[in-house]
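**Student:** Any chance you can model this:
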Amino acid sequence: MQFTVNGQRREVDVDIRTSLLDLLREHLALTGSKKGCDHGQCGACTVLVNGRRINSCLSLAVMHQDDEIVTVEGLGDPERLHPMQAAFVAHDGYQCGYCTPGQICSAVGMLGEVAAGWGSHVSPDLAAPELSTEEIAERMSGNVCRCAAYPNIRAAIAEVAEDGGLEAAPEPRRQEALA
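**Tutor:** Okay, the predicted model is just below:
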């Protein structure tokens, strides 16, 4: 199968039962996405597929032929952080860090949903959703932080949203081919 991961066209041959998460971690050595619960309940494995956030543990790799996949590694690197990564650092939006890659990918995808005008269960006006603290909490409810860094995570997301958010899916940072 073929797809694009973090801006790089990839071709792999894997068992049809392989999850997208296992493909990323075990076959492409992209270990940023974490295997937390392996049941779609924690969000640690969240990645962006065609600009939309998904739990990669619940998705078979073969379902993503020709898709554009962005992992936390594709958002930025230590020399050039993505705005959401920089905001998480500035607001201490992590403690143990295990959930952080999924939180960041989910937050990027969530801001894209807000920019597209998608409401949530707590949106007071579906025609013009705003990003209140309640909205952020509701929209990020699929991502669990066992350390309870939620106030800092919400502050990081609010900062990026106030700075203009992310109008479209992120442009992935190109990665060199793995040997």
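
**Student:** rest of the way, CA atoms for contacts and neighbours
**Tutor:** Fine.

**Student:** what's the helix or strand for the nearest residue to residue 87 once chain neighbours are set aside?
**Tutor:** Among residues not flanking residue 87 along the chain, residue 156 sits closest, at 4.8 Å (Cα to Cα, 6 or more residues apart in numbering). Using DSSP states H and E, residue 156 falls within helix 150-162.

**Student:** What of residue 103?
**Tutor:** helix 100-115.

**Student:** cool, residue 89 as well?
**Tutor:** Counting by DSSP H and E, residue 89 is found in helix 83-90.

**Student:** Could you do residue 10 as well?
**Tutor:** strand 8-11.

**Student:** Can you point out the buried residues in that strand?
**Tutor:** Residues residue 8 are the ones in strand 8-11 that count as buried (16 or more other Cα atoms under 10 Å).

**Student:** What of stretch 100-118?
**Tutor:** Quick answer for stretch 100-118 (16+ other Cα under 10 Å): 100-115.

**Student:** Excluding chain neighbours, give the residue nearest to residue 11 in space.
**Tutor:** The nearest residue in space to residue 11 (Cα to Cα, 6+ apart) is residue 2, at 4.4 Å.

**Student:** swap that for residue 9, sorry
**Tutor:** Using Cα to Cα, 6+ apart, the closest residue to residue 9 is residue 3 (5.8 Å).

**Student:** Next one: the one you found from residue 75, what distance?
**Tutor:** Counting by Cα to Cα, to the nearest Å, the separation of residue 3 from residue 75 is 17 Å.

**Student:** Please apply the same query to residue 110.
**Tutor:** Residue 110 is 15 Å from residue 75, by Cα to Cα.

**Student:** Check residue 135 too.
**Tutor:** 24 Å.

**Student:** returning to that earlier point: same drill for residue 3 and residue 75, tell me which one is more crowded.
**Tutor:** residue 75 (22 against 19; other Cα atoms under 10 Å).

**Student:** Secondary structure of residue 69: a strand, I assume?
**Tutor:** Yes: counting by DSSP: H, G, I helix; E, B strand; the rest coil, residue 69 is found in a strand.

**Student:** let's see this one next to it:
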Amino acid sequence: MKTLNNIRQFVILSTLATAFVACDKEELPELGIEAEMNLAYEDLTFTVPASSLTGDIQVQLDVDPQELEDLIVSNGYTMDQLKEVRLTAAHLELIDGNGTFDALGQVQLRMFAAGGMEQLIAQVSYVPDNAISLDLETGGENIMEFFQLDDASIAVFGQVNEAVQEDMEVKASIAFRIVVSTSS
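**Tutor:** A predicted model of the protein is given here:
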């Protein structure tokens, strides 16, 4: 009985050893292991100036794309390992407590870069009456290529449908999900 068990163990170990020798590193599939991080810009403030004019307005947000690279490097990765950057949340809120977003018909967040690159990344197509805060719908697109450029920027676009009686002080909060490949 003991000899039969030894023979079985020998056969199993021999088979495994042969399988390992037959495998070559180039034949092994890429494991595709990834790491996720979050990048949030919390107190981005801007002003929608009082005006009797209607039409489109654009306000640049003070977002530094270098913060993404700093986050990746501080976690032990490089920008070459970057696979995804997706907007996960976008929130606008009136700071002063007075007024509403009623003058606006719609609000969008867009990414820009040199050469005419532009992409819609979040929006509210209808602003509810008496709204003092807005949660924008995010599209979930991978906007990684914008963050790999030195001149990427984010702007808020608004469609002003009626006169803005007083300056609107607005705080924006946006968050991104970052994915890097852990294999080099």
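
**Student:** What's the TM-score once they're superposed?
**Tutor:** The TM-score (TM-score structural alignment, normalised by the length of the first structure) is 0.25; 85 aligned residues with a Cα RMSD of 5.9 Å.

**Student:** Leaving out chain neighbours, which residue sits closest to residue 135 of the second structure?
**Tutor:** Nearest one to residue 135 of the second structure, counting by Cα to Cα, 6+ apart, is residue 91 at 4.6 Å.

**Student:** before we move on, which element is the one you found in?
**Tutor:** strand 82-94.

**Student:** any idea which helix or strand comes after that strand?
**Tutor:** strand 104-113.

**Student:** what's the next secondary structure element after that following strand?
**Tutor:** strand 117-124.

**Student:** other SSEs contacting that next one?
**Tutor:** strand 82-94, strand 104-113, strand 137-138 (3 or more Cα pairs under 8 Å, 6 or more residues apart in numbering; DSSP states H and E).

**Student:** circling back: please find the angle between the direction vectors of the strand holding residue 91 of the second structure and strand 104-113.
**Tutor:** Strand 82-94 of the second structure and strand 104-113 meet at an angle of 150 degrees, taking axes from the mean of the first three to the mean of the last three Cα atoms, to 10 degrees as the criterion.

**Student:** tell me the angle strand 82-94 of the second structure makes with strand 117-124.
**Tutor:** Using the same axes, to 10 degrees: strand 82-94 of the second structure against strand 117-124 is 50 degrees.

**Student:** Quick check: buried residues in strand 82-94 of the second structure?
**Tutor:** Buried-residue list, strand 82-94 of the second structure, by 16+ other Cα under 10 Å: 82-94.

**Student:** for those residues, which one is nearest residue 106 of the second structure?
**Tutor:** Using Cα to Cα, residue 92 comes nearest to residue 106 of the second structure of the buried residues of strand 82-94 of the second structure, at 12.3 Å.

**Student:** ok, for that closest one, nearest residue in space, not its chain neighbours?
**Tutor:** Residue 92 of the second structure sits nearest to residue 172 (Cα to Cα, 6+ apart), 4.5 Å away.

**Student:** hang on, that neighbour is in a helix, isn't it?
**Tutor:** No: assigned with three-state DSSP, residue 172 of the second structure falls outside any helix and is strand.

**Student:** Quick check, it in contact with residue 59.
**Tutor:** No: here residue 172 of the second structure lies out of contact with residue 59, judged by Cα atoms under 8 Å, at a distance of 11.3 Å.

**Student:** so what sits against both of the two?
**Tutor:** residue 46 (Cα atoms under 8 Å, 6 or more residues apart in numbering).

**Student:** need the longest helix for the second structure.
**Tutor:** helix 2-22 (DSSP state H).

**Student:** what's the next secondary structure element after that helix?
**Tutor:** strand 34-48.

**Student:** Tell me which residues of that next one come out buried.
**Tutor:** Buried residues in strand 34-48 of the second structure (16+ other Cα under 10 Å): 39-40, 45-46, 48.

**Student:** wait, isn't residue 3 of the first structure in contact with residue 49?
**Tutor:** No: the pair residue 3 of the first structure / residue 49 is not scored as a contact, 10.3 Å apart, by Cα under 8 Å.

**Student:** How about the contacts made by residue 84 of the first structure?
**Tutor:** 104, 107-108, 156-157, 160.

**Student:** mind putting those in CSV, distance to residue 89 of the first structure included?
**Tutor:** CSV is the format used below for the contacts of residue 84 of the first structure (distance: Cα to Cα, whole Å):
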residue, distance to residue 89 of the first structure
104, 11
107, 14
108, 15
156, 8
157, 11
160, 12
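
**Student:** how close does the residue nearest to residue 90 of the first structure when sequence neighbours are not counted get to residue 139 of the first structure?
**Tutor:** Among residues not flanking residue 90 of the first structure along the chain, residue 156 sits closest, at 7.5 Å (Cα to Cα, 6+ apart). Using Cα to Cα, residue 156 of the first structure is found at 14 Å from residue 139 of the first structure.
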